[in-house]
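Novice: what's the 3D shape of this:
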Amino acid sequence: MDKIGIILLNYNAYEDTKECIESLKAMTYPNYEIFVVDNDSQDDSADRLKQIKDIHFIESGRNGGFGYGNNIGIKAAIKLGCQKILLLNNDTTVEPDFLAILNQDLEDSRIGMIAPKILNYYDHNKIWALGGEINWPLFVAYNSLCDQEDHHQVIKKKVDFISGCCMLIRSEIFEEIGYLPEDYFMYFEDLDFCLQVSNKYELWVDSQAVIYHKVSAASGENSPFQLEWVNRSQFKFMKRYGPQRPKYTQYRCQLYFRKWIRIASYLMKFDYSRAHAIYKGIKKSSK
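Specialist: Take a look at the predicted model:
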């Protein structure tokens, strides 16, 4: 039975992380290690998390973003002999059998990475993600069936994109392909990583494995903070992968136009903070 390293990234969210750990400890899959990486929390999260038993607690030393913090945990897990890595948002809870289901699926050598069905923590009848699709004209990925009712269909299929909220990955992939890109800080590093993995392996989703996600608990839905970093990372992704795509110039111009329309709409509502956040994100995307 493979040992699975579970990586949780914490930043100022002790209660969420604690609840996630408690749900993981109720899993039916027995052979796992939990690695909690604290990304330089500015509250008392680190001191409190150190008191939790049966976890590996690591302080990152600085808030280097999603990729940076997770990579620290991944490397620690691989060093401890974990054959598979589960990246899991700390603002989630899990069904007891979800990891056993995903681990069994990953016995298929074609599959490099797999994800569960992710339901909304606040409304278990709503799907947040069941894999995803890439929209190249907009240089973005969308979660499949997002905000749709859960009809409990059994869906097990190949997908284009898996959210970094939850992905089970073969450890050898990190040796073959590398670790998560760290230059995004947050958002789009999962999409970038999925593209790299899909060059050699298939990405799948299995609806029989279920977790629950506290949607936008980390950054706030449509907050200026989220808007800045989503746009910053989206344009960075576009500049990295766009030139190799057909109609790049056309799509690039259309994307800029859409962003300026959105900035104008916020300005018309006197919402200067959100308008400035989008502009700031685009301007800083090359850094």
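Novice: from here on, just use CA atoms for contacts and neighbour counts.
Specialist: Noted.
Novice: so where do the helices sit in the stretch 151-287 of the chain?
Specialist: Residue ranges of the helices in the stretch 151-287 of the chain, as given by DSSP state H, counting those that start in this stretch, are 172-176, 189-198, 224-241, 248-268, 272-283.
Novice: export those to a markdown table and tack on distance to N120 and mean neighbour count?
Specialist: Conversion of the helices of the stretch 151-287 of the chain to a markdown table gives the following (distance: least, CA to CA, whole Å; neighbours: other CA atoms under 10 Å):
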| stretch | distance to N120 | mean neighbour count |
| --- | --- | --- |
| helix 172-176 | 29 | 14 |
| helix 189-198 | 20 | 20 |
| helix 224-241 | 19 | 21 |
| helix 248-268 | 27 | 15 |
| helix 272-283 | 25 | 19 |
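Novice: ok, R110 - how many residues close by?
Specialist: 12 (other CA atoms under 10 Å).
Novice: likewise for G65?
Specialist: 17.
Novice: identify the residue nearest it in space, chain neighbours excluded?
Specialist: Of all residues not flanking G65 in the chain, F185 sits nearest, at 4.2 Å (CA to CA, 6 or more residues apart in numbering).
Novice: this one next, for a side-by-side:
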Amino acid sequence: MKTTCISIINYNGNSDTYSCISSIMGDEIFKESTIFILDNHSDFEYVCRLEDYIQDLSDVRQYIGTCEDMLRLTGDYDIVLIKSNQNLGFARGNNFILDLSVTLGYEYSVLINNDTSYEGSSIGTVIHFLDSHLEIGAATLGIEYYWNRGTIWNAGGKIFFGYKKYFSTRYIQNKRKKGFNYIDTQFMSGCFIAVRNKIIEKYGYLSERFFFGEEDYEFSYRMKKNGVKCVSVISETIYHKVNQSMKKIDNLQGRILVYDLNKLIDMKYSMGKVKFAFFRLSYKCIIYLRFLRKGKLSDGYRHIRRLRDLMRNHTCVDANLTFRLWNEGKE
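Specialist: Modelled structure (predicted):
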């Protein structure tokens, strides 16, 4: 029985997904893993090309089917392509695979963005690290910019009062020079998370309160609250083509609105009323400063008023609301 389930979400991003699959197939962990790719209702031509790509892979045991077909999935496959008839978003799409991972008896699950690649056995090293450190529940690693290698995009960080402080490139480089292979972290980017399935079973999956974004912070925050030890294996690196998904959303104001609404709703339901009241006040100040730097304070006021109205009427940021805000104001 394979031990590791690797989850990839694809949406009209085939070339990136091919590169990610190729990296994993070159990793020593591949022989112990199943790569699950959930296609999030991409355009028809992209789905066909992805299916053809997987079918053309040599010496690979593969299974291709719909979400409904996965309910009948048995066997020990190398690659499984799941063709969704709707866009499930990041959290719900990964949760579909996580549920399969738990049901089918895998020991570990790895979430990895499709727009990442790497050389060597980065995933294998992280999984073997977890094998030998039973006190650790989940891990991330050093994620560098694909186009600026050597510069850290994300390698974890600290969580404080609803905010996160990332570890800097200098901090990670200093730790590496001192011989640290891993460091404690409170935050793990959804770009890469390796987690024991028993942790998922005990503390839950990704929050589906959000269609796109914030689910990684909520998951990390929940791990911290429950005392789950998480680390960043900084000896290992993957390369991330940052904002590939966001480039498909050309309405900057809509993207910012969704980001801020995600954060406020997350904190509203994660914090107590008094703590959230102070957080909301601090976040409002941050928004005002953001717009003030651009000389658009009146726009900041309208942005905050819009957020206030949305929070009165919504307890989650689902697909319909996300797409509506992304498209708001577009001609």
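Novice: quick one on the thing from earlier: out of the helices of the stretch 151-287 of structure 1, nearest to C165 of structure 1?
Specialist: helix 189-198 (8.8 Å; CA to CA).
Novice: and the gap between D192 of structure 1 and K84 of structure 1?
Specialist: Going from D192 of structure 1 to K84 of structure 1 by CA to CA, to the nearest Å gives 20 Å.
Novice: how about W260 of structure 1?
Specialist: Computed as CA to CA, the W260 of structure 1 to K84 of structure 1 distance reads 43 Å.
Novice: again, but for N143 of structure 1
Specialist: From N143 of structure 1 to K84 of structure 1 the distance is 24 Å (CA to CA).
Novice: so the two - more neighbours on which side?
Specialist: For N143 of structure 1 versus K84, neighbours defined as other CA under 10 Å are more numerous around K84 (24 against 18).
Novice: and the more buried one, what's its match in structure 2?
Specialist: Matched by TM-score structural alignment, K84 of structure 1 corresponds to Y108 in structure 2.
Novice: could you do I177 of structure 1 as well?
Specialist: Using TM-score structural alignment, I177 of structure 1 lines up with Y203 in structure 2.
Novice: wait, what's in contact with its match?
Specialist: Going by CA atoms under 8 Å, 6 or more residues apart in numbering, Y203 of structure 2 touches R222, M223.
Novice: state the distance from K280 of structure 1 to L267 of structure 1.
Specialist: Noted for K280 of structure 1: a distance of 14 Å to L267 of structure 1, by CA to CA.
Novice: oh, that last question was meant for C253 of structure 1, not what I typed.
Specialist: 21 Å.
Novice: for K200 of structure 1, same thing?
Specialist: Distance from K200 of structure 1 to L267 of structure 1, by CA to CA: 45 Å.
Novice: residues in contact with V154 of structure 1?
Specialist: V154 of structure 1 makes contacts with D206, S207, Q208, as judged by CA under 8 Å, 6+ apart.
Novice: the last one matches what in structure 2?
Specialist: Taking TM-score structural alignment as the alignment basis, one finds that Q208 of structure 1 is matched in structure 2 by S235.
Novice: just checking, its match touches I143?
Specialist: No: in this structure, S235 of structure 2 is not within contact of I143 by CA atoms under 8 Å, at 10.7 Å.
Novice: what lines up with I123 of structure 2 in structure 1?
Specialist: When structure 1 is aligned by TM-score structural alignment, I123 of structure 2 is paired with L99.
Novice: and whichever helix or strand its match is part of, how far out from the chain middle?
Specialist: Per DSSP states H and E, L99 of structure 1 falls inside helix 98-105. With CA atoms, centre = their mean, to the nearest Å as the basis, helix 98-105 of structure 1 stands 18 Å off its chain's centre.
Novice: what's it packed up against?
Specialist: Applying 3 or more CA pairs under 8 Å, 6 or more residues apart in numbering; DSSP states H and E, one finds that helix 98-105 of structure 1 contacts strand 111-120, strand 202-213.
Novice: deepest-packed of those strands, please.
Specialist: Mean neighbour count (mean count of other CA atoms under 10 Å) peaks for strand 111-120 among these, with a mean of 26.
Novice: give the other helices and strands that that one contacts.
Specialist: So strand 111-120 of structure 1, by 3+ CA pairs under 8 Å, 6+ apart, packs with helix 98-105, strand 123-129, strand 166-170, strand 202-213.
Novice: export those to TSV and tack on distance to Q196 of structure 1?
Specialist: As requested, these are exported to TSV (distance: least, CA to CA, whole Å):
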stretch	distance to Q196 of structure 1
helix 98-105	21
strand 123-129	21
strand 166-170	13
strand 202-213	11
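Novice: go through the ones you listed and name the closest to L88 of structure 1.
Specialist: strand 166-170 (4.5 Å).
Novice: average distance between the closest one and structure 2?
Specialist: Once the two models are superposed, strand 166-170 of structure 1 sits on average 0.5 Å from its counterpart in structure 2 (mean CA distance after the TM-score superposition for structure 1).
Novice: now check structure 1 for the residue matching M267 of structure 2.
Specialist: Counting by TM-score structural alignment, M267 of structure 2 corresponds to M238 in structure 1.
Novice: look up the closest residue to its match, ignoring the ones flanking it.
Specialist: Among residues not flanking M238 of structure 1 along the chain, F139 sits closest, at 5.8 Å (CA to CA, 6+ apart).
Novice: identify the residues contacting the one you found.
Specialist: Applying CA under 8 Å, 6+ apart to F139 of structure 1 gives the contacts Q234, F237, M238, G242.
Novice: let's have the residues you listed in CSV, adding distance to I74 of structure 1.
Specialist: Output for the contacts of F139 of structure 1, formatted as CSV (distance: CA to CA, whole Å):
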residue, distance to I74 of structure 1
Q234, 25
F237, 23
M238, 27
G242, 29
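Novice: closest to I52 of structure 1 out of those residues?
Specialist: Using CA to CA, Q234 comes nearest to I52 of structure 1 of the contacts of F139 of structure 1, at 36.7 Å.
Novice: right, and that closest one touches V140 too?
Specialist: Yes: in this structure Q234 of structure 1 lies within contact range of V140 using CA under 8 Å: 6.8 Å.
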